[in-house]
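Asks: Have a look; sequence and predicted model below, questions after that.
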Amino acid sequence: TMSLDPSSLSNEENSQEPKRNTECLESLELETPSSFQDHPLQQLQLASQEVLEKAKKSGRSKCPRCSSSRMFYCYTCFVPVETVPNKEIPTVKLPLKIDIIKHPNETDGKSTAVHAKLLAPDDVTIYKYPCIPEYEESRHEIALIFPGPNSVSVKDIPFHLQKYTKKGICGNDDDCSRDPFIKKAKIEPNEEEKNLNECISSNRGEGSGLKKIIFIDSTWNQTNKIITDERLQGLLQIELKTRKTCFWRHQKGKPETYLSTIEAIYYFLVDYHQEVLKENYKGQYDNLLFFFSFMYTLVQNAKCCAGKQ
């Protein structure tokens, strides 16, 4: 995968003749494969990225809090740099609170989790493992994004989350396994489908009872340490639909369906909006990819100029 250093890209562009830049951009438009032209990032309804264009041209800038030299934003303080005014960064209001649990070995500068905190600051909290909250008391309104044998789809959240109510199956820890799937009553397929439809219908006006969703920010090889933590046991697990990643730091040896953290958050919210809230999606969360889409374009342009496209 290609490592993105926006400042080096900017310096490289400045050192080249204008003609070379023009030819490169023209060739990008002419020779771009159809898969890129039809890319989902091309269809996003985004706020103006002019502020990022200006910041790219001016190069690295200081973080207003720690004074570190950064490009676009400080990934340790979760704030834009001085050349990127806060008022020019879009703010996204989310229907749920999001906790991101970050593996301690995950490189701050390479993680996309910070994008969520920058763009939805009121609804996103980032924790560095092992310093994470206790979720047991509120597990009836929390879900964890992670594929596994007990994972359910987004559209089935209302049906499965009702089993986690305080007075539900696992209300008494003395009488119940921590895994709520073990003691659920056997339900005939037709009856389960009927219950699912009734539950979705009754929750249509008030969401699903879900108030918080947890994401793990880690390479897949590092995930096991976090997912096996006792504080995350017994939570409803959600598996996302299969989608291809656009991340330029794709993990070697892993399928293209392994999404970056910000992609996973975005796609979950789009599915939740349509399949659980039952509302038309009109780009409400597209700005979560404000930084991601801009950096993606930078990488594509750099590959083009380097003859790698």
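Replies: Ah, there it is. Residues are numbered from 1 along each chain as shown.
Asks: okay, CA-based contacts and neighbour counts for the rest of this
Replies: Will do.
Asks: What are the boundaries of the strands in the stretch 151-300 of the chain?
Replies: 212-217, 236-238 (DSSP state E, counting those that start in this stretch).
Asks: Dump those to TSV, plus distance to Y266 and mean neighbour count.
Replies: Formatted as TSV, these follow (distance: least, C-alpha to C-alpha, whole Å; neighbours: other C-alpha atoms under 10 Å):
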stretch	distance to Y266	mean neighbour count
strand 212-217	11	22
strand 236-238	14	25
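Asks: can those strands go into JSON lines with extra columns for distance to H103?
Replies: Below are those laid out as JSON lines (distance: least, C-alpha to C-alpha, whole Å):
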{"stretch": "strand 212-217", "distance to H103": "6"}
{"stretch": "strand 236-238", "distance to H103": "19"}
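Asks: for K244, what are its contacts?
Replies: K244 sits next to E256, T257, Y258, L259 when contact means C-alpha atoms under 8 Å, 6 or more residues apart in numbering.
Asks: Whichever of the residues you listed end up buried, select them in PyMOL.
Replies: The buried subset of the contacts of K244, as determined by 16 or more other C-alpha atoms under 10 Å, is captured in PyMOL by this line:
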select buried, resi 258+259
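Asks: ok, the contacts of K244 vs I132, which is closest?
Replies: Ranked by distance to I132 (C-alpha to C-alpha), these are led by L259 at 22.6 Å.
Asks: pretty sure that closest one is touching T245, no?
Replies: Yes - in terms of C-alpha atoms under 8 Å, L259 counts as a neighbour of T245; the distance is 4.9 Å.
Asks: V299 against S10, yeah?
Replies: No - at 11.4 Å, V299 does not count as touching S10 under the criterion of C-alpha under 8 Å.
Asks: Distance-wise, check P133 relative to G109.
Replies: For P133, the distance to G109 equals 24 Å [C-alpha to C-alpha, to the nearest Å].
Asks: Looking at these two, which is more packed in?
Replies: Applying other C-alpha atoms under 10 Å to P133 and G109 shows that G109 carries more neighbours, namely 15 against 12.
Asks: ok, now which ones touch the more buried one?
Replies: G109 makes contact with Y75, according to C-alpha under 8 Å, 6+ apart.
Asks: So it lies in a helix, does it not?
Replies: Yes - using DSSP: H, G, I helix; E, B strand; the rest coil, the assignment for G109 is a helix.
Asks: Which neighbouring elements make contact with the host helix or strand of I101?
Replies: With secondary structure defined by DSSP states H and E, I101 is part of strand 97-102. If you count contacts as 3 or more C-alpha pairs under 8 Å, 6 or more residues apart in numbering; DSSP states H and E, strand 97-102 packs onto strand 124-128, strand 212-217.
Asks: Touching it from outside, list them.
Replies: Contacts for strand 97-102 (C-alpha under 8 Å, 6+ apart): 113, 123-129, 132, 211-218.
Asks: switch the cut-off to 6 Å
Replies: The contact list for strand 97-102, computed with C-alpha atoms under 6 Å, 6 or more residues apart in numbering, reads 123-129, 212-217.
Asks: this is the other structure I want to compare:
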Amino acid sequence: MSKEESTGVGIEDGKAGQEGDASGEVNAVKRKANWSGQWGHGTKLGKTIMQEKREYLDLLGLKLTKTDTIDGYFDTRKQGRVCPNCEKGPNNGLYCYACLVPLKGVCLPQIPKLPLKLWVVRHEKEPRKKSSAVHAEVICGKEYAETVETPLSDDLVFDKETTCVIFPSDTSVPIKDLPNLKSLKSVIVLDATWIKAPTMNRLKQLEGVPRVHLAEYRTLFWRYQNFPDTHLSTIEAMYYFFVEYEKAVHDGVYDGKFDDMLSIFIGQFRKIERFKAAGIERFKTTG
């Protein structure tokens, strides 16, 4: 998990890859690209790590919409766009960090409905502008994605029979093996650095709520991080959870309906690619 970006607790080294079915497509991608367990082996072939990640992204075949539009928003972010609610909140050219809504004149992809309520439990010291988790609320709306910050209210109660937490542990199970899979109504993701995440996992409001872990994926996060590349950003963990959930309840079928959850994240990735192509280094990347 990155020290710089608030990232999601979706994969733990050693826990990932224990379920063959859910990870089949991504494993096929890795075999096709001849990847090893870590980014960087391709440097022997003259590839940068960013180039390896681009190949991985292309092979995933995400069905993203408005990619050119999002690129344009990032390239013209200094045009004075404002929030339709507060008109003065800080923003990144696409959405307001305070209100978590698109800015005036910005048309972002929308996912009209999620099969489960998504709860984002954010560490109080994690700034929104460095969190990818906020993308879910911007794209899916507050009806389906809601953020709460620690310390959590004592009045906040999660039903153990209808809720799960994305967090790898000795007792976590693959999503498809969750005993209460058919009765799930909500999922919780912890939005914190990997160092802070274990403490958040011990919140009393989460006691007794089943834990699930994801299959093995490689993060596309572009900043250098001191952790294995199976440590996903928060938005990646959310996305892969819903993909695996959809496959688990629909006999392995997934039609790309949640791919746009990654649209802002991939837009940022594409922006970094353009910077590097132009010889601009804004911060330390993976290469």
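Replies: Sure thing, it's come through. Since we're looking at a predicted model, the values are computed, not measured.
Asks: Fetch the TM-score of the aligned pair.
Replies: In this superposition the chains share a TM-score of 0.73, using TM-score structural alignment, normalised by the length of structure 2; 233 aligned residues with a C-alpha RMSD of 2.6 Å.
Asks: ok, back up a step: save the contacts of strand 97-102 of structure 1 as CSV, and put in distance to T22 of structure 1 too.
Replies: As requested, those are arranged in CSV below (distance: C-alpha to C-alpha, whole Å):
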residue, distance to T22 of structure 1
D123, 41
V124, 40
T125, 42
I126, 41
Y127, 44
K128, 43
Y129, 46
K212, 47
I213, 45
I214, 44
F215, 41
I216, 41
D217, 38
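Asks: right, and the pair among those residues with maximum separation?
Replies: Greatest spatial distance in these: D123 and Y129, 19.2 Å, computed using C-alpha to C-alpha.
Asks: and the counterpart of I195 of structure 2 in structure 1, how far is that from F215 of structure 1?
Replies: Aligning on TM-score structural alignment places I195 of structure 2 opposite N221 in structure 1. For N221 of structure 1, the distance to F215 of structure 1 (C-alpha to C-alpha) stands at 15 Å.
Asks: ok, now R20 of structure 1?
Replies: Counting by C-alpha to C-alpha - R20 of structure 1 and F215 of structure 1 are separated by 42 Å.
Asks: give the contact list for the residue nearest the centre of structure 2.
Replies: Per C-alpha atoms, centre = their mean, the C-alpha nearest to the average position across structure 2 is that of I235, at 1.4 Å. Residues near I235 of structure 2 by C-alpha under 6 Å, 6+ apart: S132, A133.
Asks: And it, what's its match in structure 1?
Replies: Under the alignment (TM-score structural alignment), I235 of structure 2 maps onto I262 of structure 1.
Asks: In the stretch 1-150 of structure 2, what residue spans correspond to helices?
Replies: Taking DSSP state H, counting those that start in this stretch to define them, one finds helices in the stretch 1-150 of structure 2 at 24-33, 49-60, 67-75, 134-140.
Asks: Can you lay out the ones you listed as JSON lines showing mean neighbour count and distance to P174 of structure 2?
Replies: Formatted as JSON lines, the helices of the stretch 1-150 of structure 2 follow (neighbours: other C-alpha atoms under 10 Å; distance: least, C-alpha to C-alpha, whole Å):
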{"stretch": "helix 24-33", "mean neighbour count": "15", "distance to P174 of structure 2": "14"}
{"stretch": "helix 49-60", "mean neighbour count": "17", "distance to P174 of structure 2": "21"}
{"stretch": "helix 67-75", "mean neighbour count": "16", "distance to P174 of structure 2": "32"}
{"stretch": "helix 134-140", "mean neighbour count": "23", "distance to P174 of structure 2": "22"}
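Asks: can you redo those as CSV with distance to P112 of structure 2?
Replies: Listed next are the helices of the stretch 1-150 of structure 2 as CSV, based on distance: least, C-alpha to C-alpha, whole Å:
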stretch, distance to P112 of structure 2
helix 24-33, 26
helix 49-60, 23
helix 67-75, 18
helix 134-140, 6
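Asks: out of the ones you listed, nearest to G208 of structure 2?
Replies: helix 134-140 (25.5 Å).
Asks: what's the closest one aligned against in structure 1?
Replies: Against structure 1, helix 134-140 of structure 2 falls on residues 114-120 (TM-score structural alignment).
Asks: which residues touch that stretch?
Replies: F78, T91, V92, V124.
Asks: Can you get me the start-to-end distance on stretch 233-249 of structure 1?
Replies: Counting by C-alpha to C-alpha, you get 30 Å between the two ends of stretch 233-249 of structure 1.
Asks: So which bits of it are buried?
Replies: Q233, G234, L235, L236, Q237, I238, E239, L240, T245, C246, F247, W248.
Asks: Taking these, tell me the two that lie furthest apart.
Replies: Using C-alpha to C-alpha, the two most remote members of these are G234 and W248, lying 33.9 Å apart.
Asks: Could you measure from the closest residue to Y239 of structure 2 other than its chain neighbours over to Q110 of structure 2?
Replies: Residue nearest to Y239 of structure 2 in three dimensions, not counting chain neighbours: M261, with 6.4 Å by C-alpha to C-alpha, 6 or more residues apart in numbering. Using C-alpha to C-alpha, M261 of structure 2 is found at 8 Å from Q110 of structure 2.
Asks: In terms of packing, which of these two has more residues around it?
Replies: Each of M261 of structure 2 and Q110 has its neighbours counted (other C-alpha under 10 Å); M261 has more, 25 against 16.
Asks: Counterpart of the more buried one over in structure 1?
Replies: Aligning on TM-score structural alignment places M261 of structure 2 opposite L288 in structure 1.
Asks: With F215 of structure 1 as the reference, measure out to its match.
Replies: Distance, L288 of structure 1 to F215 of structure 1, using C-alpha to C-alpha: 15 Å.
Asks: what do you get for T257 of structure 1?
Replies: 16 Å.
Asks: Now for the counterpart of E55 of structure 2 in structure 1: which residues touch it?
Replies: Taking TM-score structural alignment, E55 of structure 2 has Q37 as its aligned residue in structure 1. Contacts for Q37 of structure 1 were tallied using C-alpha under 6 Å, 6+ apart; there are none.
Asks: if we go to 10 Å?
Replies: Each residue near Q37 of structure 1 by C-alpha atoms under 10 Å, 6 or more residues apart in numbering is listed here: E29, Q43.
Asks: Kindly report the same for the one 5 residues further on.
Replies: Q42 of structure 1 sits next to F36, S293, T297 when contact means C-alpha under 10 Å, 6+ apart.
Asks: Pull up the gap between it and Q233 of structure 1, please.
Replies: 38 Å.
Asks: One more: K110 of structure 1?
Replies: K110 of structure 1 sits at a distance of 28 Å from Q233 of structure 1 (criterion: C-alpha to C-alpha).
Asks: ok, now I227 of structure 1?
Replies: Relative to Q233 of structure 1, I227 of structure 1 is positioned 8 Å away (C-alpha to C-alpha).
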